[in-house]
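A.B. asks: make a model of this:
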Amino acid sequence: MHCTLVPPYILQALARQDDPAVRDAAVRTLAFEKTFAVSRLIGDRALRQATATTAPRLQRLIHDALNGEDLPGELVRREGAPASADVAVNEAYEGLGDTWELYLGVYGRNSIDDAGLALSGTVHFSEQYDNAYWDGEQMVFGDGDGMLFNRFTISVDVIGHELTHGVTGATADLAYKNQSGALNESISDVFGSMVKQYSLGQTAEEADWLIGAGLLAESVNGVALRSMRAPGTAYDDERLGGKDPQPAHIRDYLRTTSDNGGVHTNSGIPNHAFYLAAVALGGNAWERAGRVWFETLTGGELRSDATFPQFAQLTVATAERLLGTEARKAVAEAWAGVGLVTS
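C.D. replies: Here you go, the predicted structure:
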């Protein structure tokens, strides 16, 4: 599974820019990302086979790649150590902790693998690396190009998003192509947003529902990489390839062979369904809508090749089982709002 935060179509647009600094940073980022798919697959397989041996205990290890590409790099902060003078180190440390706290405190999951995995992250990866990713064993953060992208530790939802790929790989293992791949990306957005909401104490109504707020530099016409509240509105900048292409409704589903069948684009549809469900159910998203999505992901019924309608039907059934008939109705109406009618 080859999952990175910034979609390939944005990086490809950057690689076509006249500005040599922007172009070269994007070309280097695209070239590197072809090299880690195998390690990601092996790492996620190990997560699925993990067995708990200790009681839940947060363990964080933050490394510095010193703008090189050897992982994990130099250990610069471990669990309980004082804050660093390096803001990226501290943001990574806090973001890993916020994600761990959501999964354990709300869903009773003992780290990403449910077996107490220590959370490791590496900052300052490569030079002007325009992305962040989970490689099956740890988080890796680039510093951005400094022109269009800021450092990738800046948004806690980015960290929650990437670590959730590890949770998905350890549970339903959704195939990273077509609709199952878009669900894979959407689930990472869903829990990434909830990590931020949980850390800030925000209700579903109060949340901004943006993925990657703060990542885009001030010169970019945009607020984030994606919007769950309003897919297709996160940015509109020619340098990023134009307008945010995410659809919010199944009628606008993008049929393509690029980006593994449009996994970063079509994820806007289930993203918006979750937003509608969370607002309809009210309160804190992680308590009601989030629990429905978590139980659907980890309950054992979700197939690795699941389609949108199959996932929708499972969430509706799970909502009724966990929360009753009114919740079932709210979740069904949320899916109907994106054009997917459940029985």
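A.B. asks: contacts, neighbours, all on C-alpha from now
C.D. replies: OK.
A.B. asks: what number of residues lie near residue 105?
C.D. replies: Close neighbours of residue 105, defined as other C-alpha atoms under 10 Å, add up to 11.
A.B. asks: that one: which element?
C.D. replies: Taking DSSP states H and E as the criterion, residue 105 maps to helix 87-107.
A.B. asks: and this one, so I can compare the two:
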Amino acid sequence: MDSTVTPHHPAAPVFCTIIPPHVLDTLAQHEDPARHEPARRTLEHDHLRRTHRREIAAEGRTPGEPGAAADKPNRTIYDAEHREELPGTKVHEESDGPSQDGSVNRAHAGLGATFDLYLKVYGRKSIDGAGLPLDATVHYGEKYDNAFWDGERMVFGDGDNDLFLDFTIPVDVIGHELTHGVIQYTANLDYEGQSGALNEHISDVFGALIKQYTLGQSAAEADWLIGAGLLGPGVDSGKALRSMKAPGTAYEDDVLGKDPQPATMDKYVHTDKDNGGVHINSGIPNHAFYLAATDLGGNAWERAGQIWYDVLTGGKLAKNARFADFARLTLDAARARFGESDEHRALLKAWSQVGVTGKDTGTGGGK
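C.D. replies: The predicted structure follows:
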């Protein structure tokens, strides 16, 4: 395990949300005000937050301070009381017993589950590797249909209780967003195009692993869904936000639309929206990870997850990395840790199956 992570101040982070803009764009066009108004307010809010993050980056300011190295989480939960002001009122500290507020308890537990995986499996002390305190705000905004990592804390909306439920419900959503923080303190991948899709992909991978680790599920037992349990009663046909097992099948609904994620490079989506489709094309490396992890069997966090963590923290992943660059690094990391092994062969096969091939990956031909 890597227990000697050297902390550093990250660059100013991007604003990362769990609900992709393309989903909210679809909902914002709905004829029913009860459905389009929450989506429009959420889109407007998220646009302002992203603009604010760009201003921070332009000014060179670095949000967030490292904490003292710790083997236990230091969690603080705030209540926004349905306002859009952060952090809100402090309502729960690490030493407190269970709250009467279910959202507070779920946020506390999800932060802890994320901390546990990174520490107990990979030897990483919190998000920054140096014991960063974990803060979260619940009950953010009115019918706010999203959750986000803002560089300093997790923030959860309550959802509209029609299409989306309380965003503290799925532990993988919490793990996904906090992993954006880990990326912020390590590779700091550019949030656009293929590097942005890798940013989303890595967050999905560790979100899924946190859920599997918490539930004690093997790769074969896991559902490989991101955000299962989040969709509300107004969604007639949908299981989750994304499927790593079968990208493009998470939902197909009259209200939400059709899941647009591709599973292979020949279906890569070229778009100017969503920073070049970062929430869409992440389905391709997601599927590669699923294929490799299930091929290897056992617990996905032990071998496939370890390789992904090695790449994320190894110092060789460029900010503007493309899928082929990432694939090559995973193959290098597999060879370095396991040798010419089942792990290396499973990755060669998985990347080839999704069409991420080329001389630079060692997976065969291709452009």
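A.B. asks: let me see the TM-score of these two.
C.D. replies: For this chain pair, the superposition-based TM-score is 0.96 by TM-score structural alignment, normalised by the length of structure 1; 341 aligned residues with a C-alpha RMSD of 1.6 Å.
A.B. asks: sorry, back to before: the helix holding residue 105 of structure 1 corresponds to what range in structure 2?
C.D. replies: Alignment of helix 87-107 of structure 1 against structure 2: residues 102-122, by TM-score structural alignment.
A.B. asks: now the helix holding residue 105 of structure 1: buried residues?
C.D. replies: 88-104 (16 or more other C-alpha atoms under 10 Å).
A.B. asks: repeat that for stretch 334-343 of structure 1.
C.D. replies: 334-340, 342.
A.B. asks: now the equivalent of residue 22 of structure 2 over in structure 1, what's its secondary structure?
C.D. replies: Residue 22 of structure 2 maps onto residue 9 in structure 1, with residues paired by TM-score structural alignment. At residue 9 of structure 1 the chain is in helix, as set by DSSP: H, G, I helix; E, B strand; the rest coil.
A.B. asks: just give me the neighbour total for the closest residue to residue 100 of structure 1 other than its chain neighbours.
C.D. replies: Leaving aside its chain neighbours, residue 100 of structure 1 sits nearest to residue 111 (5.7 Å; criterion: C-alpha to C-alpha, 6 or more residues apart in numbering). By other C-alpha under 10 Å, the residues close to residue 111 of structure 1 number 25.
A.B. asks: how close does residue 111 of structure 1 sit to residue 167 of structure 1?
C.D. replies: 9 Å (C-alpha to C-alpha, to the nearest Å).
A.B. asks: ok, now residue 301 of structure 1?
C.D. replies: 16 Å.
A.B. asks: looking for the alignment partner of residue 307 of structure 2 in structure 1.
C.D. replies: In structure 1, residue 307 of structure 2 lands on residue 292 (TM-score structural alignment).
A.B. asks: A helix includes that match, no?
C.D. replies: Yes - applying three-state DSSP, one finds residue 292 of structure 1 inside a helix.
A.B. asks: quick one on the thing from earlier: which of the buried residues of stretch 334-343 of structure 1 fall in strands?
C.D. replies: Using DSSP state E, the subset of these located in strands is empty.
A.B. asks: and the residues you listed, which is closest to residue 21 of structure 1?
C.D. replies: Checking the buried residues of stretch 334-343 of structure 1 against residue 21 of structure 1 by C-alpha to C-alpha gives residue 338 as the nearest, at 39.7 Å.
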